[in-house]
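Colleague: got a structure for you, letters missing:
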């Protein structure tokens, strides 16, 4: 957690910098952001974790304890099965598909090119630059950043990256609601989070370690539904759309891979686990500095891909 301190301190302002630079996607302030439990005893683990995070130097982590009644007053979608809560302050959330689309639009607006549907078979270094094999053609670049998530190991191992990256797969779907929550709701004991996503509620959970390309397992969706159903009212968990499984890139030591490989022209950005959305923009800003200046910022030292 100490290694994450300087990244977390700049994480939200990095979203603001992107917005100021033309990325037309909104980050919403979470009012409120609640972690919810059946009993006060259940929440003791999270309270201990939050205090440990503060003790590591992340003083911006601000939270307060709620009774079940207080939590339900803040969020009427909660049932009386909620007996205790923790409110976290200063948090935000976003609409992931809209955000990614806005990033791509910003790249194109600046004269950049986005190749969709093009898989990279290999990356190799030559005296003339870094060559990407796209199967039907090759492209040569001065520098390359491999940011292919749970698939990164295949492209980076030849450049000295030995830390394994596994797929920690999460499942999600969206459902209609009678009343949209004011912000994200997290059920730590059930490992399920729900977040407003347009006019529907996104429900997500699970950490399944399998091949990143393995098909969706419908039993996992059922498990998420069963876990969260007792806590939500006016939410139609049987009218599911957008059932999906995504592969979070997870490293063995819990730290991402950010920085230069054994090649001065090949860089890595990935392995953030469940924090890819939150730390993506600040990762990009710091890594851009490393690529352009040829020097790795000190705050990235703990995330050295060659460790």
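Modeller: Done, it's in. All values derive from a computational prediction rather than experimental measurement. Residues are numbered from 1 along each chain as shown.
Colleague: CA only for contacts and neighbour counts going forward, please
Modeller: Noted.
Colleague: could you list every helix and strand in contact with the helix ranked longest in the chain?
Modeller: Counting by DSSP state H, the longest helix found in the chain is helix 276-293. In terms of contacts (3 or more CA pairs under 8 Å, 6 or more residues apart in numbering; DSSP states H and E), helix 276-293 is packed against helix 5-20, strand 257-260, strand 266-270.
Colleague: hey, which of those is tucked in deepest?
Modeller: Across the helices and strands packed on helix 276-293, averaging neighbours per residue (mean count of other CA atoms under 10 Å) puts strand 257-260 on top, at a mean of 27.
Colleague: can you list contacts of that one?
Modeller: 266-272, 283, 287, 290, 296, 300, 303-305 (CA atoms under 8 Å, 6 or more residues apart in numbering).
Colleague: hmm, residue 194 and residue 185 touching each other?
Modeller: Yes. Contact criterion CA atoms under 8 Å: residue 185 and residue 194 qualify, at 5.3 Å.
Colleague: any chance of the helices and strands packed on helix 276-293 in JSON lines, plus distance to residue 249?
Modeller: Putting the helices and strands packed on helix 276-293 into JSON lines (distance: least, CA to CA, whole Å) gives the following:
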{"stretch": "helix 5-20", "distance to residue 249": "18"}
{"stretch": "strand 257-260", "distance to residue 249": "10"}
{"stretch": "strand 266-270", "distance to residue 249": "7"}
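Colleague: below is structure B, check it against A:
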């Protein structure tokens, strides 16, 4: 059948690839001129199954209150007269119970492990290169209370098959010698050897080229304006082409992979997606002194930052700001990231040549993505991945392709129905 995929980011392109592998005719539509030009452009670079503890956990409400007045807080709620934001916040608070947190960790680990395996298999089969590193991910802690609090989630992850080991500060420095500078401040760490990192933007470009070679059509610089329902099914998609001309595009099935914009497109169809944009930041800078720069991908849990080595570049990303669809760069938050990099790895990166970026992550209150069938039988969803779009992309793309094909997904996950 002919499947129209809305969105050419990580989730859209992986969906298109696996749909084509199952024999479907596939058309991908995106408003940007090139794939992965928005939220997938400059993310943190981690394939982090171990990053499975959701924002919504028992300690979150107190932290959020403490951070409300801090412009450089890791998670900043910039409260607005926005009913969607307030509804999201109330749902977020409901997810902060111990029981919901355990359930959500379980789902995130299952999908993450499957997705990482799917990525590894894909890499072996078609030989993709995207500055990948398979040296694991090290979570380090400079706050003893944060380190103590990490032990229970790490134990649950190990029970679920994600081998996130709790290690000493000395062992952390042995794994990543660049941490020696802050050894006196380290309380401890966790290490997941199976986790990876890589350039998500480069991955999408490589995979989209493979898709095109396999017959997938990409309609870039085409802006989706509406999804139209007739008789309980999506009948067509309305778009404007690069010259502003109106078009109707039809398929037999549709996959919605438009990130934080997704709920806006399906609300007129009576579908309520609990997704709100969480503005994330990243800094990319050239390596200045390789002897001081990290090799292993890192997570600074206290500051909610991730560090990846992408060839001769350092990518540092994190923080989240709930401020509607605002995309403006907040210099205070950018400078806070650079300041933390210099505290941890002074002289490692060329801060004078730092490039700043911001993107809107499609966040759900639970941190669980929305993958599966909508209430309309020919509309499928692959959205709401928040900070874990790169981690969950291949598993979500393969799963939604199987669901759209009438096949059972290969992973036990709470798929949308």
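Modeller: That came through fine. Please read these numbers as outputs of a predicted model, since none were measured by experiment.
Colleague: mind checking the TM-score on these two?
Modeller: Once superposed, the chains reach a TM-score of 0.88 (TM-score structural alignment, normalised by the length of structure 1), with 301 aligned residues with a CA RMSD of 2.5 Å.
Colleague: if we can go back for a sec, any idea which of the helices and strands packed on helix 276-293 of structure 1 gets closest to residue 214 of structure 1?
Modeller: Minimum separation from residue 214 of structure 1 across these (CA to CA) falls at strand 266-270, 20.2 Å.
Colleague: any idea how far residue 94 of structure 1 is from residue 29 of structure 1?
Modeller: If you measure residue 29 of structure 1 against residue 94 of structure 1 using CA to CA, to the nearest Å, the figure is 9 Å.
Colleague: before we move on, what about residue 183 of structure 1?
Modeller: Counting by CA to CA, the separation of residue 183 of structure 1 from residue 94 of structure 1 is 10 Å.
Colleague: same check, this time on residue 161 of structure 1
Modeller: Relative to residue 94 of structure 1, and taking CA to CA, residue 161 of structure 1 is found at 32 Å.
Colleague: hmm, back to that, closest to residue 143 of structure 1 out of the contacts of strand 257-260 of structure 1?
Modeller: residue 266 (5.9 Å).
Colleague: residue in structure 2 paired with the closest one?
Modeller: For residue 266 of structure 1, the aligned position in structure 2 is residue 379, judged by TM-score structural alignment.
Colleague: who touches the residue nearest to that match when sequence neighbours are not counted in this structure?
Modeller: Setting aside the residues directly before and after it, residue 379 of structure 2 is nearest to residue 254 in space (CA to CA, 6 or more residues apart in numbering), at 4.9 Å. The contact partners of residue 254 of structure 2, taken as CA under 8 Å, 6+ apart, are 3-6, 234, 378-380.
Colleague: if we use 7 Å, what do you get?
Modeller: By CA atoms under 7 Å, 6 or more residues apart in numbering, the contact list for residue 254 of structure 2 reads 3-5, 378-380.
Colleague: so which strand or helix has it?
Modeller: strand 253-256 (DSSP states H and E).
Colleague: okay, and that strand goes to which residues in structure 1?
Modeller: Using TM-score structural alignment, the residues of structure 1 aligned to strand 253-256 of structure 2 are 143-146.
Colleague: gap between that stretch and the chain center?
Modeller: 21 Å (CA atoms, centre = their mean, to the nearest Å).
Colleague: same question for stretch 263-272 of structure 2.
Modeller: 22 Å.
Colleague: stretch 354-362 of structure 2 now?
Modeller: 12 Å.
Colleague: which of the contacts of residue 254 of structure 2 does structure 1 keep?
Modeller: For these, the contacts that are reproduced in structure 1, applying both residues aligned by TM-score structural alignment, their matches' CA atoms under 7 Å, are 378-380.
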